[in-house]
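Colleague: I would like to see how this sequence folds:
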Amino acid sequence: MIDPHVHLRDWKEKEKETLAHGLAVALSCGIDEVFDMPNTQPTLTERNTVLKRLKDAEQCGIGVHYHLYAGLTSSPEQIGAMVSLVQELFPRVVGLKMFASHSTGNMGLVQEKEQALVYRTLSDCGYEGVVALHCEKESLLHPELYNTTDFSSHSLARPVCAEVKSVSDQLRIAQEEGFKGHLHFCHLSSIEALHEIEKARSQGVRVSCAVTPHHALLSSDDAKDRSLYAKMNPPLRSETERSALFAALLGGRIDWIESDHAPHTLHDKEAGASGIPGFSGILLLVKELLEQGATAPLLQKLLGRRVQEVFHLPCREIFIPAYDDLESLSTKSADEYPWDSYRNLRLR
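Modeller: Model prediction:
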C-alpha cells in the first residue's frame, strides 16, 4: 500500500519519532511506500536539507519506498530552486507542498498575494507537476473559540467554512495565474470542500483529493474524550460530515486515502499540539470499508493505484492485508505510540 501523506519527524523532533521507527511501523502495517511532508525541523525548503533527508531515509535500510515533498515559501528564487529540485530528483522528490494556512511548523502562506505569487512563479517556471495543499483560510479561523480543556472545540476554532473557502480560493487563484500543474487537496474534512473540487474537475481542472482515516472514522464527539488526544488540522467534524465523507469514499468520489501520520509526545499533546499517529487508522478504515461493501478495485485505487496514476509512478502491485489480519495489525501499530486516538473505535 502507498501512504502519500506522512510526517515522520526525526532531526530536532526525534523525541516524537525517528525516520527508522516510522518507516518500520509503516511496513509492519503493509505500507511499503510513503510521501513525507516538508514541515520538518529544519524544514525541507532548501536543497541541502532535502538531500540530507533523502540520505537519512535511505540509510535506515528499511524496505519502504521513500519520497518527499519540497516545501514552498514566498520567495520566487526559492520556488524556482524547488522546481529544479523536483525536475532533478523526481520521483524521490515527488512534488511541492504549500500550506495555505498555518499548521504544525508555521509554514503557512496565508495571504492571497503570497499564494498568487507561488502559482505565478510556478507558471513562469513551466512546472506542471503536483502541488499538494493544506487548505484552511486564516481569516476565517477563530482561535478564541478553542477551549484547552475540550479538544472538540478545535472544530469551532477552525470551522468547515475556512476549509471550503480556502479550497475555492486555491482553485480560483491557480487558474488566474495560469498554473497548468496538478492541484492535490490534502485531508479533506468536509463534503462541501469535495463539492468544490468536483465542480473544478468537471471543468477540466487537474485536481485530486484525499481523506484521512480519522476524518472518515471519527467525529468531533470523539474529540471530547481527552484521553484520545484527537486534535489535528483540519479538526474532526460532525457526524454528518464524517458519514458523508465515508460515503464519498465508498462511492469512488475520493482519489485516495492518506494517513496524515503525525506523532507527538504526550507532553506536546497536553500543550495542544495538532496531529495523531495514523498508520493504525488506515487498517481500521480498510476494515470498515470492506464491511460496508467496498470492492477490491476500489480499495486498490484508494490505497495506491490512483497515486501511481497522478504522480506517474511505476505500476507496482498494491497488496492489502487480509481482512482477518487488519484488527491485530492495527492494534500492534497503535502500541508503538504513547496514545491511540482510535481506541474507543476498537471497543465498539
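
Colleague: alpha carbons only for contacts and neighbour counts from here, please
Modeller: Fine.

Colleague: show me the contacts for Leu249.
Modeller: In this structure, Leu249 makes contact with Val211, judged by C-alpha atoms under 8 Å, 6 or more residues apart in numbering.

Colleague: quick check: it is in a helix.
Modeller: Yes. Leu249 forms part of a helix when assessed by DSSP: H, G, I helix; E, B strand; the rest coil.

Colleague: do you know how far it is from Ile197?
Modeller: Using C-alpha to C-alpha, to the nearest Å, Leu249 is found at 14 Å from Ile197.

Colleague: how about Leu133?
Modeller: Distance, Leu133 to Ile197, by C-alpha to C-alpha: 13 Å.

Colleague: measure Ala70 to Gly275 for me?
Modeller: 20 Å.

Colleague: of the two, which one has the most company?
Modeller: More crowded of Ala70 and Gly275, by other C-alpha atoms under 10 Å: Ala70, with 29 against 22.

Colleague: let me know the secondary structure of the more buried one.
Modeller: Ala70 is classified as strand under three-state DSSP.

Colleague: how about the closest residue to it other than its chain neighbours, what does it touch?
Modeller: Sequence neighbours aside, Leu96 is the residue nearest to Ala70 in space, at 4.9 Å (criterion: C-alpha to C-alpha, 6 or more residues apart in numbering). By C-alpha under 8 Å, 6+ apart, the contact set of Leu96 is Tyr69, Ala70, Gly71, Leu72, Met82, Val83, Val86, Val130, Val131, Ala132.

Colleague: one more, for comparison:
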Amino acid sequence: MKTTLIINGKELNERNELIQTDIYIKNGNIQMKGQQLQMLHLDSDQIIDAKGALLTPGLVDVHVHFREPGFTHKETIKTGSLSAARGGYTTVCAMPNLDPVPDTVENWQAVERIIEKDAVVNVLQYATITKGLRSEELVDYKALKEAGVFAVTNDGVGVQTAGTMYLAMKEAAKVGLPIVAHTEDESLLFGGCMHHGKKSKELNLPGIISATESSQIARDLLLAEETGAHYHVCHVSTKESVRIIREAKQAGIHVTCEVCPHHLILSEEDIPCDDANYKMNPPLRALDDQAALIEGLLDGTIDCIATDHAPHTTEEKSVSMTEAPFGIVGSETAFSLMYTHFVKTGRFTLKQVVDWMTIKPADVFGLSCGTLNVGSPADIAIYQLDKEVEINPADFESKSINTPFIGEKVLAETLYTFVNGEIVWAKEG
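Modeller: As a prediction, the model looks like this:
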C-alpha cells in the first residue's frame, strides 16, 4: 500500500489551539505525526500540502439513511457514502428502514455485501428491534450480534408497545446490543406535520406536540433502568426530553443521545411558509427547545451530533408539508453549518464541535475511530476554514437535495477525506 505524507496542516490540541502538524500514513494507519516531517518526502508515494488547513479525525455519524435496498431512487449506498465523504465523514451508521428490512442475519448480510462493494467510507448497518420494523415480534439478537451487528433500532417509527420495548431491552442487554430509539408515540401525533406552536397556527398546519417524543423517552428510561440495557435516543428535539435524559443520567441509567444540526440551528420561527424542505421528524421546535438542546450539549446531557441524513426526491418534497415525507439531507453540510453558526459566533469552541462529531459518537457505541492517534486508521478530514462558499445542490454527491440550507453561505469547506489512508473524496481544482 502506498505511503502518504500530509504536510503543513493544523491540528487542535487539548487547549483548543491550532498547532502545526504533519501526518505520515503507511499501510492505512497513521505512522507518525508531528512537526517538520518533511524529511520523509523521499519515502512518500504521495505528498499532500494542506497549506494551513484544519486536519481532523474523520467525522463519525451514528444516524444516516442510505435507502438501499428498496428505495434507490432517493439514495444508494454508493451515493450516500460519497455524500458522507464530501462532508468529511469516514464512519457512518445506516438505519434499517429498507426493503427488505435487515431483521434477519440473511437480510443484514445482503446489505453488508452491497456496502463491501460500493461504500467509500466505513458503513455500519443497523439491524432492527422487531421483525419488519412494525411488528411486536423480536428479532434474534444473539444471532445478529454473532454476525457482527453493533446495535438495533426501529428508526423511522417508535416501538409503540411498552411490553415489546421491555422484552427487547431485556434480550438485547443479554448480548450487549444497544437499543437505539426513534421516540414517537403515534397515538399523540394527531396527523401533525410540524411542531405544534405559534408557526403551525400561523400557517394553519396540524402540529406535533412535544409530548409525542418526550413521553415515550420517559417510558423507555424506566424500562432501561429496569433491564440494564444501553438505551440511545435518536434526534432529541424538546426541552422536556433534555430534562428527563439529564435526570436519568444523574440516576445512573445507561442512556446516551444525539442531536441534529438542524435542530440546533433552526427553530419553528425559521419556517417561511408551507415548504416541505423544512419538514423533518422530529420537527423544528420552539426557541426554548432550541436553547435547551444547546445547553444539553454544553453540560454533557447530549452526547453527540448526528445528521439524520434522510434523502427524498424533489418530486416528493414539492408538495405541502401535510403530504410530503419527513426528512432532510445533512451529511455534506453538517460540519460547515456547525462551524459557521456556532464556532465563528463564539458559542462553541472548535474543539467541542470536532469532539461532538468524532470521538464522542464513537465512544457512545465503543467504535474504534474518531481520533488522530499514531497507530489508528488513517481516517482523516481536511477542511479549509476561512473560505466562504455557498451551499449549492449542483455540488451534492447525494442523489437528493432536500434541505432548507440551499443558498446559505458557510465556512469550513472539505478539501480531502481519507479512509484507511486512501483519498475517497477530494475537492476539484
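
Colleague: between Leu133 and Ile197 of structure 1, which one's more packed in?
Modeller: Neighbour count, other C-alpha under 10 Å: between Leu133 of structure 1 and Ile197, Ile197 has more, with 24 against 21.

Colleague: point to the residue nearest the middle of structure 2.
Modeller: The centre of structure 2 sits closest to Ala306, judged by C-alpha atoms, centre = their mean, with a distance of 2.7 Å.

Colleague: per the alignment, that residue corresponds to what in structure 1?
Modeller: In structure 1, the residue matched to Ala306 of structure 2 (TM-score structural alignment) is Glu258.

Colleague: ok, its match - contacts?
Modeller: Glu258 of structure 1 makes contact with Asp3, Pro4, His5, Val6, His187, Ala210, Val211, Thr212, Pro213, Ile282, according to C-alpha under 8 Å, 6+ apart.

Colleague: now, which of the residues you listed lie within strands?
Modeller: The strands, defined by DSSP state E, take in Asp3, Pro4, His5, Val6, Ala210, Val211 from these.

Colleague: before we move on, back to that, how near is the match of Ala306 of structure 2 to Met37 of structure 1?
Modeller: Glu258 of structure 1 sits 12 Å away from Met37 of structure 1, going by C-alpha to C-alpha.

Colleague: and Val131 of structure 1, that's in a helix?
Modeller: No. Read with three-state DSSP, Val131 of structure 1 is strand and lies in no helix.

Colleague: surely it and Lys180 touch.
Modeller: No. The pair Val131 of structure 1 and Lys180 does not pass the contact test of C-alpha atoms under 8 Å, sitting 10.7 Å apart.

Colleague: out of the two, which sits in the busier spot?
Modeller: For Val131 of structure 1 versus Lys180, neighbours defined as other C-alpha under 10 Å are more numerous around Val131 (23 against 18).

Colleague: what's the match for the more buried one in structure 2?
Modeller: In structure 2, Val131 of structure 1 lines up with Ile179, judged by TM-score structural alignment.

Colleague: aligned partner of Arg172 of structure 1 in structure 2?
Modeller: When structure 2 is aligned by TM-score structural alignment, Arg172 of structure 1 is paired with Leu222.

Colleague: ditto for Ala157 of structure 1
Modeller: So Ala157 of structure 1 corresponds to Gly207, using TM-score structural alignment.
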